[in-house]
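S.K.: Provided below are the primary sequence and the corresponding predicted coordinates.
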Amino acid sequence: MKETKLHPPSAFEPQLTNEVLEYFAVPMLDIYCDVHEILNSENDNNYTRGTAIFGRTYEQFKKLIKSQECPVDVHLKDESFRFVFQIGYAQIGFCKGDFTDPKSLKLRKYTPTNYDLFQVDDNQPVIWKFILNEPKSDEEEAFVEFVGFNLATVPVAYWRSNDNLDGNKLHLVDPITPESIHLDAPLIGDPDEDDLQDEHLDTKFK
């Protein structure tokens, strides 16, 4: 893989600190471990485990958001299986897959009008995902990545739940300072379904 230069999420949205990202990533990993410990019978497979992981993560994230215990304000924008929540100006979801292959993540396509609070360019993330990364061998451990993609679904922001970056050749550069603009409080409303690309809702991690 070609070396990719990525910025920390907080370079684009200051509220996306390590503490905030861990608030969601740690329970996500706990669910993964619990499911693999419980669903290990001869009647279980990647499908049964993947469905359970998705369902439990979906329910846990709703509880985390509604508990109001997050270090920053979190707003649940879409409670369907599309599941979108907002921190600051970042609209966030979760999935499983390889962030270097955005097509595998089935990312939604947003139009720039959904993000008219920013002067959108190739360096501006508009789609944010917590991504479960399963171990590829018994020696590895699962981890969670938090990735921001631009309008072309190219990764431009990156965070990982542990510091041992050994899988993808990433180079985190110094935080950038976005151009300062005066904004009112973010508008919290239901997503405009007309601005989403049609897609199959895959409610399982396979």
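M.R.: Nice, I can see it. Numbering: from 1, shown residues only.
S.K.: Every contact and neighbour count from this point should use C-alpha atoms.
M.R.: Will do.
S.K.: Roughly how far does the most far-flung residue of the chain relative to its centre sit from residue 134?
M.R.: Computed with Cα atoms, centre = their mean, the maximum C-alpha offset from the centroid of the chain is found at residue 42, amounting to 31.9 Å. For residue 42, the distance to residue 134 equals 21 Å [Cα to Cα, to the nearest Å].
S.K.: count of residues packed around residue 162?
M.R.: Here the number of neighbours of residue 162 (other Cα atoms under 10 Å) works out to 11.
S.K.: Report how many residues lie close to the closest residue to it other than its chain neighbours.
M.R.: On the basis of Cα to Cα, 6 or more residues apart in numbering, the spatially nearest residue to residue 162 that is not a chain neighbour turns out to be residue 143, at 7.0 Å. Counted with other Cα under 10 Å, the neighbours of residue 143 add up to 18.
S.K.: what do you get for the one 3 residues further on?
M.R.: A count of neighbours around residue 146, defined by other Cα under 10 Å, yields 24.
S.K.: ok, and here's another one to check against it:
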Amino acid sequence: MNKSLPWQHKAALTEDRLNTIARAFLEVHNGVIERLSTSDDCNYTRGATFFGRCRNRLISMAQSSSYPWLTLGAGGMDITCEISGVPFRFFRDDHESPKKKGFWRRNASDQLFAPDDETPVIFRFIVERPVNDENDPEIYFVGYNSTEIAVTEWRYGQVVVLQSLDETIPAAVEQQPAHIGVRNDENDRQSDTGTMK
């Protein structure tokens, strides 16, 4: 099944808003790696700190007037925020095969029933652990249908590839050869020094 982009289902889920939240997760990740790289740290201490700091960052952002589109739905340990009324949660997991406890648990703000299999009913930000400390994590925003199948997916930093929606092949455009000339060294020296003769 081809996955659509989140804003094709919910107009509130703009790429700019998703970028804002993903950048916050990336900043937290980089801060944790920078500060917790001692011999006393391990994946557990970094993971717990990452979760706690992301949770606090989202709460702070939701309470800030800088992000009027972001609100706090539930501020407990399984924090739920909303982007203009669309609820989401975040996890540090594998976006293709999530395994974290509570990942599929729905709360009162999730849409419980959908009219079809292409409609997402739960949304999750998923931060995938990088292979090593030199790499950044991959951050996804995924919408799942009522049977827990991903139907919409966006990745932070993803390069958008344009594709044709029909079979029409654009007409070829003839391009003239580039103008080539001999440089005049005297004029180049004058423009480099900013003086005119």
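M.R.: Arrived safely, thanks for sending. Source: prediction; values computed, not measured.
S.K.: What does the TM-score come to for these two?
M.R.: Once superposed, the chains reach a TM-score of 0.73 (TM-score structural alignment, normalised by the length of the second structure), with 165 aligned residues with a Cα RMSD of 3.0 Å.
S.K.: if we can go back for a sec, tell me the contacts of whatever residue of the second structure lines up with the residue nearest to residue 162 of the first structure?
M.R.: Under the alignment defined by TM-score structural alignment, residue 143 of the first structure corresponds to residue 138 in the second structure. For residue 138 of the second structure, the contacting residues are 127-130, 155-156, by Cα atoms under 8 Å, 6 or more residues apart in numbering.
S.K.: And for residue 6 of the first structure?
M.R.: Counting by Cα under 8 Å, 6+ apart, residue 6 of the first structure touches 155-158, 170-173.
S.K.: next one: residue 124 of the second structure
M.R.: 88-91, 140-143.
S.K.: Go again with 7 Å.
M.R.: Residues in contact with residue 124 of the second structure (Cα atoms under 7 Å, 6 or more residues apart in numbering) are 88-90, 141-143.
S.K.: From residue 141 of the second structure, how far off is it?
M.R.: If you go by Cα to Cα, the gap between residue 124 of the second structure and residue 141 of the second structure works out to 6 Å.
S.K.: and the residue positioned nearest the centre of the second structure, how far is that from residue 16 of the second structure?
M.R.: In the second structure, the C-alpha closest to the average C-alpha coordinate belongs to residue 156, at a distance of 3.1 Å (Cα atoms, centre = their mean). Look at residue 156 of the second structure and residue 16 of the second structure: by Cα to Cα, they are 10 Å apart.
S.K.: ditto for residue 26 of the second structure
M.R.: Look at residue 26 of the second structure and residue 16 of the second structure: by Cα to Cα, they are 15 Å apart.
S.K.: Tell me the residue in the second structure aligned with residue 96 of the first structure.
M.R.: Superposed on the second structure with TM-score structural alignment, residue 96 of the first structure falls opposite residue 92.
S.K.: helix, strand or coil for the residue nearest to that match when sequence neighbours are not counted?
M.R.: Nearest residue to residue 92 of the second structure, sequence neighbours excluded (Cα to Cα, 6+ apart): residue 127, at 4.7 Å. At residue 127 of the second structure the chain is in strand, as set by DSSP: H, G, I helix; E, B strand; the rest coil.
S.K.: With the one 4 residues further on instead?
M.R.: Counting by three-state DSSP, the backbone at residue 131 of the second structure sits in coil.
S.K.: Where do the strands of the first structure begin and end?
M.R.: Counting by DSSP state E, the first structure has these strands, from start to end: 4-6, 75-78, 84-87, 90-96, 127-133, 143-149, 155-160, 170-172.
S.K.: Let me have the contacts of residue 138 of the second structure in a markdown table, extended by distance to residue 56 of the second structure.
M.R.: What follows is the contacts of residue 138 of the second structure, written out as a markdown table (distance: Cα to Cα, whole Å):
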| residue | distance to residue 56 of the second structure |
| --- | --- |
| 127 | 16 |
| 128 | 19 |
| 129 | 20 |
| 130 | 22 |
| 155 | 23 |
| 156 | 21 |
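S.K.: Filter the residues you listed down to the buried ones.
M.R.: Using 16 or more other Cα atoms under 10 Å as the burial test, the contacts of residue 138 of the second structure include 127-129, 155-156 as buried.
S.K.: Out of these, which comes closest to residue 9 of the second structure?
M.R.: Residue 9 of the second structure has its nearest neighbour among those in residue 155, at 16.0 Å by Cα to Cα.
S.K.: In the first structure, what residue corresponds to the closest one?
M.R.: In the first structure, the residue paired with residue 155 of the second structure according to TM-score structural alignment is residue 160.
S.K.: Thanks a lot, catch you later.
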